[in-house]
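[1] dropping a prediction and its sequence here:
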Amino acid sequence: MKKTLMIIYCLLWFVGAANAQVEISPISKSALLPAYPISVGWDHTTALVFASKVVSVDRGHGHIMAKVEEKAPNLLLLKAGQRSFKTTNLHVVTADARLYHFRVSYDESLARSSINMARQQLLSWKELQLRDFALPAKELEQTGEAVLSMDPFLNRTRRQYRMRFGLQGIYQQQGLLFFKLQVENRSRLAFVPESLVFTITDKKQAKHASVREEPLDALLQQWENSPGVPGHGQNTLVVALPQFTLSDKKQLEIQLDEKNGDRNLRLKVRGRDILKTRNLTDVQPETK
């Protein structure tokens, strides 16, 4: 019996000594998601409007009532289920693979009862000074406008649902790639976009082969006219991404989904197309 206890003690000592040597790095501040402060009340509803439909809502506690509007899935309605509850958090995931973090407190003020999160993101982009690139946010928008006026030199096109989705050109400046895309609608029904996603994937080598996906975050998404395409019309947009290249085993997939519809457009771009990128040397920032 004593011998067994001695063996157990030695094993515990070795495990403890091993664990004591493991160093756990603290979480970097830059890795923390900022929390948007919002308030909800007992006698009024707080409305959050997102750029894409809401697919998941996680509440810190049950004193917050949350409802996704059935006819407008990008609209989240919040209300207090108890008066003067303790401040908590809320996480929302949208269809464009974005996670939003909110700090929710109780307040009967109507000052912030309707918030357009899509507009909030746009304002954040305008105030953003890109850390890893030499292109300021204002010049980023001006470059996007210049790309919209460029003549097309690529012809990567996909036709679906009486729609034509095509890549007309790729341009580079100061570590960024600008993709010029055109959407043509050959039906009477207007096309209203819900989300635009860029993803790098492995090409399938076999029928049951697994495919790895790497989503890319757009730094700019700029339509020539208001977002969408009217019936029997067309529209052009520019998307800016950090510079990258692709091997022969990978491809870029561009997916433009329709809001409240199934005309989801997909376009595949090869690595050789990326290498045809042209320089932008004539774009100069405006001076006042």
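    Nice, I can see it.

[2] only C-alpha atoms from now on, for both contacts and neighbour counts.
    Noted.

[3] show me where the stretch 51-200 of the chain has its strands.
    Ranges of strands in the stretch 51-200 of the chain, per DSSP state E, counting those that start in this stretch, are 54-59, 64-68, 75-80, 88-94, 99-106, 114-116, 156-160, 163-173, 176-185, 193-202.

[4] for the shortest one, name the packing helices and strands.
    Strand 114-116 makes packing contacts with strand 46-49 when contacts are defined by 3 or more CA pairs under 8 Å, 6 or more residues apart in numbering; DSSP states H and E.

[5] just the buried positions in the strand it packs on, please.
    Residues Thr46, Ala47, Leu48, Val49 are the ones in strand 46-49 that count as buried (16 or more other CA atoms under 10 Å).

[6] identify the farthest-apart pair in those.
    Spatially, the most separated pair among the buried residues of strand 46-49 is Thr46 and Val49, at 10.1 Å (CA to CA).

[7] any residues in contact with both of those two?
    Common neighbours of Thr46 and Val49 (criterion: CA atoms under 8 Å, 6 or more residues apart in numbering): Ser114, Ile115.

[8] could you tell me the end-to-end distance of stretch 169-177?
    Between the opening and closing residues of stretch 169-177 there is a gap of 10 Å (CA to CA, to the nearest Å).

[9] A further structure is provided below for comparison with the first:
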Amino acid sequence: MCKGKLVRSAKLFIFLLLLYSCPTLAQHPISDGILAGAVSTENLEITTGQTSILVFPKPIKRHDRGSSQILTKTINGIDNVLKVKAEDSTMRKTNLTVFTTDGHIYSFQVDYSPVPAKLVYPILPDPRITIAPAPTIRLNEARIVEVADSIALTPGRWIGKHSKKSGGMQLHLTGIYLKDAVMFFQFSVSNHSPIPYNIDFTRFFIQDSQQGKKTINAEKEALPLLKRIAPMDQVDSGKKVILVVAFDKFTIADRKVFTAQVYEKNGDRHLTMKLKGKVFLKAKPVSP
């Protein structure tokens, strides 16, 4: 019996020895991504007075900070770059994980250094590890237009969210609808002033709900699939128009807000509304 145990132990020892000496599973720089069967890291050194730049081969889908002492910011119009700094010199060693749109995961061990060894990190993907995207069935473009037009004609109901008034103008959230992985937001733009209001453009983004003095104000643009204004983009005195905006289905964390902005053409009566994630739970399904 003892001899059998010794043989099994010897086989296990030899297997483990081969496993950890195998070149394909040896530690590999994290700049090449995450390896199948082993997670190896490269230390990312950051400081307070200089910004470290991570350049990814594909757009960043989201990222997760192991500590709030890591300050991160994406760049508007450059969706594959992440700027990273340390909040202060007391930052403890932590981690940072970045997910890109091609399904790759990049993980970093982050440490404070008064003088980082380098500031720019070109990141290369490792094709051996990806996240298989969940299959989704999304509406085609024609169907998105059809559903948006139908929602624009649907009587909305104010669900408790609105912007501050600006020169007699106000933005109300009147409905959230969901159809086949597409989320539709219905807003009303009301004019309580004697001056007509012409909509110039709209903007939507996600950001942290609270910003500290040393926190980088990170904003992530939310790009609509479609925008519809009914009946027209001019809001006459005492009238309102309906704005319907379609996005790929998404949710946000409790510490973040979804911000909708409407800008006036040749004017300064700009409207801003911030929505917390719990409001998304009021979404109603669109019937076939």
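    Sure, I can see it. Quick caveat: nothing in here was measured; it's all calculated off a predicted structure.

[10] with distance to Arg131 of the first structure added, can I get the buried residues of strand 46-49 of the first structure in a markdown table?
    Below are the buried residues of strand 46-49 of the first structure laid out as a markdown table (distance: CA to CA, whole Å):
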| residue | distance to Arg131 of the first structure |
| --- | --- |
| Thr46 | 34 |
| Ala47 | 33 |
| Leu48 | 29 |
| Val49 | 28 |
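
[11] out of those, who's nearest Asp217 of the first structure?
    Nearest to Asp217 of the first structure among the buried residues of strand 46-49 of the first structure, counting by CA to CA, is Val49 at 20.3 Å.

[12] if I look at the closest one, how far off is Val55 of the first structure?
    In this view, Val49 of the first structure and Val55 of the first structure are 13 Å apart by CA to CA.

[13] returning to that earlier point: so which of the strands of the stretch 51-200 of the first structure gets nearest Leu246 of the first structure?
    Nearest of those to Leu246 of the first structure, taken as CA to CA: strand 193-202 at 8.4 Å.

[14] Phe198 of the first structure maps to what in the second structure?
    Matched to the second structure by TM-score structural alignment, Phe198 of the first structure sits across from Phe204.

[15] now do the same contact list for its match.
    Glu221, Ala222, Leu223, Phe258, Thr259, Ala260, Gln261.

[16] so which of those residues wins on neighbours?
    Counting neighbours by other CA atoms under 10 Å, Phe258 leads those with 24 neighbours.

[17] and Phe108 of the second structure, helix, strand or coil?
    With DSSP: H, G, I helix; E, B strand; the rest coil as the basis, Phe108 of the second structure sits in strand.

[18] excluding chain neighbours, what is closest to it?
    With CA to CA, 6 or more residues apart in numbering as the criterion, Phe108 of the second structure has its nearest non-adjacent residue at 5.1 Å, and that residue is Leu96.

[19] residue range for the host helix or strand of the one you found in the first structure?
    Leu96 of the second structure belongs to strand 94-100 when elements are defined using DSSP states H and E. On the first structure, no counterpart of strand 94-100 of the second structure exists by TM-score structural alignment.

[20] buried residues in that strand?
    The neighbour-count check on strand 94-100 of the second structure (16+ other CA under 10 Å) flags Thr94, Asn95, Leu96, Val98, Phe99, Thr100 as buried.

[21] for the nearest residue to Glu194 of the first structure once chain neighbours are set aside, what are its contacts?
    Nearest non-adjacent residue to Glu194 of the first structure, counting by CA to CA, 6+ apart: Lys259, 4.6 Å away. Counting by CA under 8 Å, 6+ apart, Lys259 of the first structure touches Val192, Pro193, Glu194, Ser195.

[22] what lines up with Lys259 of the first structure in the second structure?
    Alignment note: Lys259 of the first structure maps to Lys265 in the second structure; criterion TM-score structural alignment.

[23] in the stretch 1-150 of the second structure, which spans are helices?
    Remark: helices assigned in the stretch 1-150 of the second structure by DSSP state H, counting those that start in this stretch are 2-21, 141-152.

[24] tell me the helix or strand right after the top helix by length along the first structure.
    Using DSSP state H to assign secondary structure, the helix with the most residues in the first structure is helix 2-20. Downstream of helix 2-20 of the first structure, the first helix or strand assigned by DSSP H and E is strand 36-40.

[25] about what we covered before: and the residue nearest to Glu194 of the first structure, how far is that from Val54 of the first structure?
    For Lys259 of the first structure, the distance to Val54 of the first structure equals 12 Å [CA to CA].

[26] same question for Lys250 of the first structure.
    Applying CA to CA, the value for Lys250 of the first structure to Val54 of the first structure is 30 Å.

[27] who has more neighbours, the two?
    Comparing Lys250 of the first structure with Val54 by other CA under 10 Å, the one with more neighbours is Val54, at 23 against 19.

[28] relative to Ser195 of the first structure, how far out is the more buried one?
    Distance, Val54 of the first structure to Ser195 of the first structure, using CA to CA: 12 Å.
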